[in-house]
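A.B. asks: Sequence and predicted structure below; questions after.
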Amino acid sequence: MNNEDPVLVHTEGRIRHITLNRPRAINALTHTMVLRIDEALAAAERDDSVTAVLLSGAGERGLCAGGDIRAIYEDARAGGSTSVDFWRDEYRLNARIARFPKPYVALMDGIVMGGGVGVSAHGSIRIVTERSRVAMPETGIGFVPDVGGTHLLASAPGELGTHLALTGDAVGAGDALLCGLADHFVPSEHLVDLSRDVAGCTTSAEIVATVRRYATAPPVGALAAHRDWIDACYAADSVEEIVDRLQNCGVPAAKETAETILVKSPTALKVTLASVRGARRLGSLEAVLDQEFRVSCAAFTRPDLVEGVRAQIIDKDRNPQWSPARLAQVSSADVAGFFEPLGDRELGLARDASATG
């Protein structure tokens, strides 16, 4: 094992450890990392001496800040296609994690955003800490929640998932648990001891019992107290009506939320709402990932992705010039174009799952 590798894999006891190892980039995912994780999971699945997999991130800042946005930006500007290849393999990895036949323990400590959610929140044992900040912030860069994120958010209670999808807000441990993005709260100071004790487990039941022994009540989240206006406002059929309800419901926090939404990409907002609503209808993760792949491929060719990354990541002027600039200028036909079938370029996860039973 070379400590310079972007993904470190080693076995301790009966646990296969997978460590994301780009700490200076908050372990942002590259295509190489996705393939390496997939390879490690395939090996762990075949190895009868491995009881479970444990995913963690190197450094103090977080598990994973998402995909390598700069690489996607450069690829889109150049008219390339490597990002599409990356997403194809990344979404297949997300599906593998969700169906992994052994316990998949994800330590969601620190920043867990975008692609970081994809490699953790589909796992079977998802642990957050007091340092966790979990988010799908794609609308702020002219993109749409992916990596199975719309599946997760569509399953959140009431309209909490719609709220998080449109705003891109990050949540702490309590709200991550409330929204179904995590399973257990463990103080960060106990993660080393938990990892050590899990290594001695020989069965899935022992692993679950060990995690529960370390788990405690999480800090109180913020979302539960706002459920009334969130559920009422986000139940609207369009982004325009959601914003109108937020602005006029008489709750200061709701009005502030409307202001947050209105600085996001109008196109990304409308496509995101359609994606979350579509995910509810589709049901299975594989079908949702297929939908997200179509949307991501379409977004890759639209101007808002490049402009959003430029404004937020490259130039950092925080002043994106969205095209079109207003919600009213994004038509139903514009939104529908993001969901058009891709023919022989389809991801095909739902088809493959059906074929294998």
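C.D. replies: Arrived safely.
A.B. asks: C-alpha from now on. contacts and neighbour counts both.
C.D. replies: Noted.
A.B. asks: Give the helix, strand or coil label for the spatially closest residue to Ile313 that is not a sequence neighbour.
C.D. replies: Once flanking residues are discounted, Ile313 sits nearest to Arg70: 7.6 Å by CA to CA, 6 or more residues apart in numbering. Secondary structure, DSSP: H, G, I helix; E, B strand; the rest coil: Arg70 is helix.
A.B. asks: what sits against Arg70?
C.D. replies: Val309, Ile313, Ile314 (CA atoms under 8 Å, 6 or more residues apart in numbering).
A.B. asks: Let's see that with 10 Å instead.
C.D. replies: Applying CA atoms under 10 Å, 6 or more residues apart in numbering to Arg70 gives the contacts Ala76, Val306, Val309, Arg310, Ile313, Ile314.
A.B. asks: Find the nearest non-adjacent residue to the third one, please.
C.D. replies: What that stands for is Val309. Ile141 is the one closest to Val309 (CA to CA, 6+ apart), at 5.3 Å.
A.B. asks: and the comparison structure, right after this:
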Amino acid sequence: MSAAEEPVLFHTTGHAGRITLNRPRALNALTHTMVRRIDEALTAWERDPAVQTVVITGAGERGLCAGGDIRAIHDDARDGDGSASAAFWRDEYRLNARIARYPKPYVAVMDGIVMGGGVGVSAHGNVRVVTDRSRVAMPETGIGFVPDVGGTRLLALAPGELGTHLALTGTQIGAADALLCGLADHYVPSDSLPDLLDALTGLPAAEAVAGVARTPPQGVLAASRDWIDACYAADRVEEIVRRLLAHGDPAAKETAETVLSKSPTALKVTLASLRRARRLGTLERVLDQEYRVSCAALTMPDLVEGIRAQVVDKDRRPSWSPRTLAEVGDADVERFFAPLGERELGLAGE
């Protein structure tokens, strides 16, 4: 395999260690190999005094990373025993935790599309840059899955009920809203990114970013806080939908229709995950919970069906099972949180 074909590229320039996700035709979707190699590079650079800053970017024009390789997860859940996906998540979630605790500046350039696993390798960093092209989302409920990669902790920490809104709907947000929700730290116009990357080779990360950071164009979420906070404060998805439909703002009614298009099971498990994440405290404890939930999702029909409809056949017409929120009982939700025994991720105990 030539260097250009490697799924993730590494090089150092000046004081910066550069990670480039290099699957542009797949929107830089993460594979297990990529996760392992990023972890190896972080180990080497943590010990290398010449590397003072780590910078992650995505190849191509479309974005940093659209998430994990969900086609592989689909095939494993449908035709395999789920062990490959569980092994991938085990290493991916450990990488997410490592990024959050990395002792050197970790600069994530969240340009273009940043979704799912892409959020996991960026939004846990300590210097997170969004641009005018950023489209950040956790869209898992649309494929019968639940926000993972520490996403339930990130969203649980967002102001008010903004995180609940983003988690249930999978809504894509731009730079200002990513800053508002705590998913990013700085706005840099996309045409200034070359200047930023050049500055990072010689300047401390904070100084390099400060030289090009600007005030972002206005977002949309701040003006919707009244109905978002009121409607999503409910503890049951059915009640959230009822409040959205009853609210006078047309955007609230449209949002209810969006929620109702998602997997009923995934919606209820996502809401439970977020509420529990608020109480769990540390990222490691949340990742342990997410690992339980993700492994359980492998055994449920909606994950395979959701990926089929959105990514494989692309008919956008998933047939969820169960089909309605009323058919998903508390016991159905609780099974996603069942302990895994010897298969636990176990980050919180390390």
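C.D. replies: That came through, no problem. The structure presented is a predicted model; accordingly, all values stated were derived computationally and were not measured.
A.B. asks: What's the TM-score once they're superposed?
C.D. replies: Once superposed, chain against chain, the TM-score is 0.99 (TM-score structural alignment, normalised by the length of the second structure); 348 aligned residues with a CA RMSD of 0.7 Å.
A.B. asks: Could you measure from the spatially most central residue of the first structure over to Glu4 of the first structure?
C.D. replies: Centrality entry for the first structure: nearest residue to the mean C-alpha point is Val117, 3.4 Å, by CA atoms, centre = their mean. From Val117 of the first structure across to Glu4 of the first structure, the span is 24 Å (CA to CA, to the nearest Å).
A.B. asks: Also Leu29 of the first structure?
C.D. replies: Distance of Leu29 of the first structure to Glu4 of the first structure, given as CA to CA: 15 Å.
A.B. asks: which residues sit in contact with the aligned partner of Ile173 of the second structure in the first structure?
C.D. replies: Ile173 of the second structure maps onto Val171 in the first structure, with residues paired by TM-score structural alignment. By CA under 10 Å, 6+ apart, the contact set of Val171 of the first structure is Val112, Ser132, Arg133, Val134, Ala135, Met136, Leu164, Leu177, Cys179, Gly221, Ala222, Leu223.
A.B. asks: Next, the residue lying farthest from the centre of the second structure: secondary structure please.
C.D. replies: Taking CA atoms, centre = their mean, the residue of the second structure most remote from its mean C-alpha position is Gly248, at 31.1 Å. Judged by three-state DSSP, the three-state class of Gly248 of the second structure is coil.
A.B. asks: is it true that it touches Glu254?
C.D. replies: No - if you go by CA atoms under 10 Å, Gly248 of the second structure and Glu254 don't touch, sitting 11.2 Å apart.
A.B. asks: and Ala256 of the second structure, how many neighbours?
C.D. replies: Ala256 of the second structure has 18 neighbouring residues, counting by other CA atoms under 10 Å.
A.B. asks: And the one 4 residues further on, by the same measure?
C.D. replies: Number of residues near Leu260 of the second structure (other CA under 10 Å) recorded here: 17.
A.B. asks: counterpart of it in the first structure?
C.D. replies: Using TM-score structural alignment, the partner of Leu260 of the second structure in the first structure is Leu262.
A.B. asks: I'd like the distance between that match and Lys255 of the first structure.
C.D. replies: Taken as CA to CA, the span from Leu262 of the first structure to Lys255 of the first structure is 11 Å.
A.B. asks: And the strands in the first structure?
C.D. replies: Using DSSP state E, the strands found in the first structure span residues 7-12, 15-20, 52-57, 62-64, 104-108, 111-113, 125-128, 133-135, 184-185.
A.B. asks: The shortest one vs the second structure, average distance?
C.D. replies: Average distance between strand 184-185 of the first structure and its aligned residues in the second structure, after superposition and using mean CA distance after the TM-score superposition for the first structure, equals 0.3 Å.
A.B. asks: quick check, nearest of the contacts of Arg70 of the first structure to Arg245 of the first structure?
C.D. replies: When those are compared for distance to Arg245 of the first structure (CA to CA), Val309 wins out at 29.3 Å.
A.B. asks: Contact partners for that closest one?
C.D. replies: Going by CA under 10 Å, 6+ apart, Val309 of the first structure touches 69-70, 72-74, 138, 140-143, 315-316, 318, 320.
A.B. asks: Whichever residue in the second structure pairs up with it and Leu287 of the second structure, how far apart?
C.D. replies: Applying TM-score structural alignment, one finds that Val309 of the first structure aligns to Ile307 in the second structure. The spacing between Ile307 of the second structure and Leu287 of the second structure, counted by CA to CA, is 22 Å.
A.B. asks: likewise Ala252 of the second structure?
C.D. replies: Relative to Leu287 of the second structure, and taking CA to CA, Ala252 of the second structure is found at 31 Å.
A.B. asks: do the same with Pro301 of the second structure
C.D. replies: 23 Å.
A.B. asks: how many neighbours does Gly115 of the first structure have?
C.D. replies: 29.
A.B. asks: In contact with the equivalent of it over in the second structure, which residues?
C.D. replies: Superposed on the second structure with TM-score structural alignment, Gly115 of the first structure falls opposite Gly117. By CA under 10 Å, 6+ apart, the contact set of Gly117 of the second structure is 29-31, 65-69, 89, 92-93, 96, 123, 138, 147-151.
A.B. asks: for stretch 291-307 of the first structure, which positions count as buried?
C.D. replies: 291-300, 302-307 (16 or more other CA atoms under 10 Å).
A.B. asks: which residues sit in contact with the equivalent of Glu130 of the first structure over in the second structure?
C.D. replies: Under the alignment (TM-score structural alignment), Glu130 of the first structure pairs with Asp132 in the second structure. Contacts for Asp132 of the second structure (CA under 10 Å, 6+ apart) come out as Asp111, Gly112, Gly174, Ala175, Ala176, Tyr187, Val188, Pro189, Ser190, Asp191, Pro216, Pro217.
A.B. asks: And Gly168 of the first structure, by the same measure?
C.D. replies: Gly168 of the first structure sits next to 113-114, 134-140, 144-145, 162, 260-261, 264 when contact means CA under 10 Å, 6+ apart.
A.B. asks: Apply 6 Å and report the result again.
C.D. replies: Taking CA atoms under 6 Å, 6 or more residues apart in numbering, we find Gly168 of the first structure in contact with Met136, Pro137.
A.B. asks: ok, now how distant is it from Ala28 of the first structure?
C.D. replies: Taken as CA to CA, the span from Gly168 of the first structure to Ala28 of the first structure is 18 Å.
A.B. asks: I appreciate the help and will end here.
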